[in-house]
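> I would like to see how this sequence folds:
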Amino acid sequence: MDIQWRKSSRSSNADGSNCLELAEHDGQILMRESDTPDVVIHTTRTQLRAFLDGAKQGDFDDLA
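Predicted coordinates:
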């Protein structure tokens, strides 16, 4: 399976760990943490969009 993982340009850890990575494969959005790459969450574009919209509105600011 040739998956091209992408991470945020704001990921600043020198060794590449502690980053969330996203990819698209077979119509699904995949998410993983760079330091535990074997654990992959599958979601849809619609669900990811809802999450990102909420994050942009500050819905999760208290968790960061």
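> all contacts plus neighbour counts: C-alpha atoms, from now on.
Will do.
> could you show me where the strands are in the chain, in order?
For the chain, the strands defined by DSSP state E occupy 6-7, 20-25, 28-33, 36-43.
> To Lys56, which of those lies closest?
Proximity to Lys56 (Cα to Cα) singles out strand 20-25 among the strands of the chain, at 16.6 Å.
> Pipe the strands of the chain into a markdown table and attach distance to Arg49 per row.
Below are these laid out as a markdown table (distance: least, Cα to Cα, whole Å):
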| stretch | distance to Arg49 |
| --- | --- |
| strand 6-7 | 17 |
| strand 20-25 | 13 |
| strand 28-33 | 11 |
| strand 36-43 | 10 |
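> Next, the second sequence, to be compared with the first:
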Amino acid sequence: MAEKIVLATHNAGKIREFKSILEPLGYEAVSVHDVIADITEPEETGKTFAENALLKASYYMKAT
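I've put the predicted structure just below:
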């Protein structure tokens, strides 16, 4: 069984791109909505793109 990587995105294009990269390496890439269908997005309270990316990554990691 392939290890599963949960992608914290709704963007179908990004999901397809990650799947095409990760699946040949033995990983199953799934959207966070495939794991928790009704999950809400965290509020982006960071001052920079990087801070918001870390906030979202931590939020989805804890949720899944």
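> Superposing both, give me the TM-score.
Scored against TM-score structural alignment, normalised by the length of structure 1, the superposed chains reach a TM-score of 0.28; 33 aligned residues with a Cα RMSD of 3.6 Å.
> could you dump the strands of structure 1 to JSON lines with mean neighbour count?
JSON lines is the format used below for the strands of structure 1 (neighbours: other Cα atoms under 10 Å):
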{"stretch": "strand 6-7", "mean neighbour count": "14"}
{"stretch": "strand 20-25", "mean neighbour count": "17"}
{"stretch": "strand 28-33", "mean neighbour count": "18"}
{"stretch": "strand 36-43", "mean neighbour count": "12"}
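> nearest to Gly54 of structure 1, of those?
Evaluated over the strands of structure 1, closeness to Gly54 of structure 1 peaks at strand 36-43, with 15.8 Å, by Cα to Cα.
> Double-check that Ile5 of structure 2 belongs to a helix.
No - Ile5 of structure 2 is assigned strand when assessed by DSSP: H, G, I helix; E, B strand; the rest coil, not a helix.
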